[in-house]
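In: pasting the sequence and the predicted coordinates here, then a few questions.
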Amino acid sequence: MGRLFLIDLAGGDLYSCTYCRTPLALVGDLIHKSYVGGRLTTLLFEKVVNVFFGNKEEWISNAVISYHEIYCVKCGELLGLKYESISSDMYKFKQGKFDIRWANILEDYGEDDEDDGEDDEEDDVNEEEDEEDDANEEEDEEDDADEEENVDEEDD
């Protein structure tokens, strides 16, 4: 099959394959979320990476829709569709876009969210120190204000 090359989507929050966590799209490339019965079913993207296309197929309903199924390039899992052409004006906004099933995609919000157990504890300690410093600064400001009042009263 050859060597597998993955496109890295570093530098932002992204969506990845549920099955193998291969990066698929940046959050900024999300166009539309589809809901059925109040439940999120698919996400429509302007651009995705690390996918390959199945054969072109047609579906006839209220419109003639030509599409390709899209698969994860790493694990081969079916992710959704890429719409090639749509005859109905009502759905033209989907033409050329990628429709990925919600169940097949994960939201990855950067490397900082990974739980390694070390940074979180260190961050908590730093936050506590910052809160103590803020409290001490407020007390110092109050003490300075009280001293100024006392000096003013002595001058009178």
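Out: Great, that's in hand.

In: only C-alpha atoms for contact and neighbour calcs from this point on.
Out: OK.

In: which residues in this structure form strands?
Out: Along the chain, counting by DSSP state E, strands occupy 14-17, 23-26, 30-36, 39-45, 51-60, 64-72, 78-86, 98-101, 105-108.

In: and here's the other structure:
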Amino acid sequence: MGMKYRRYLAGERVYGCATCRTHLATIHSMISRAFNGQHGRAYLFDGVVNIVEGEPNDRQMTTGKHTVRDIYCVKCGATLGWKYDRAYEGSQKYKEGKFILERNLLVDVQ
């Protein structure tokens, strides 16, 4: 197995993995800062790069039942947050296909 290809992002603010600084998302793909993760504050993003997705599983969260996948850094394997596959509540459907990145697991790389 060879090295994994990683994308590098450009822009006024780039978020990266706190462990290895691999680029993950830009400020322009952020939808909301009003989320909570397992380790504190979290951000909702429309698109994230350089991740590996885990297996889907159902979780009961504060906003209802969701099918989610944990996401990991493609370089170091650190847990970063999760991806919403399905929301069972109608008011939460906007989260489907979106990503949660936990603030404590991120760094500004630019």
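Out: The structure has been received and is ready for your questions. If you're wondering where the values come from, they're calculated on a predicted model, not measured in any experiment.

In: returning to what we had before: turn the strands of structure 1 into TSV, columns for distance to residue 145 of structure 1.
Out: TSV is the format used below for the strands of structure 1 (distance: least, CA to CA, whole Å):
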stretch	distance to residue 145 of structure 1
strand 14-17	50
strand 23-26	52
strand 30-36	53
strand 39-45	57
strand 51-60	65
strand 64-72	65
strand 78-86	65
strand 98-101	61
strand 105-108	49
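
In: can you lay out those strands as TSV showing mean neighbour count and distance to residue 2 of structure 1?
Out: Formatted as TSV, those follow (neighbours: other CA atoms under 10 Å; distance: least, CA to CA, whole Å):
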stretch	mean neighbour count	distance to residue 2 of structure 1
strand 14-17	23	21
strand 23-26	24	20
strand 30-36	14	31
strand 39-45	17	28
strand 51-60	13	14
strand 64-72	20	16
strand 78-86	20	21
strand 98-101	23	26
strand 105-108	18	26
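
In: of all the ones you listed, which lies closest to residue 7 of structure 1?
Out: Closest to residue 7 of structure 1 of these is strand 23-26 (CA to CA; 7.7 Å).

In: so how far is the closest one off the chain centroid?
Out: Strand 23-26 of structure 1 sits 9 Å away from the centroid of its parent chain (CA atoms, centre = their mean, to the nearest Å).

In: now do that strand: which elements does it pack against?
Out: Applying 3 or more CA pairs under 8 Å, 6 or more residues apart in numbering; DSSP states H and E, one finds that strand 23-26 of structure 1 makes contact with strand 14-17.

In: contacting residues around the strand it packs on?
Out: With CA atoms under 8 Å, 6 or more residues apart in numbering as the test, strand 14-17 of structure 1 has contacts from 22-27, 72, 79, 104-110.

In: can we see that at 7 Å?
Out: For strand 14-17 of structure 1, the surrounding residues in contact (CA atoms under 7 Å, 6 or more residues apart in numbering) are 22, 23, 24, 25, 26, 27, 104, 105, 106, 107, 108, 109.
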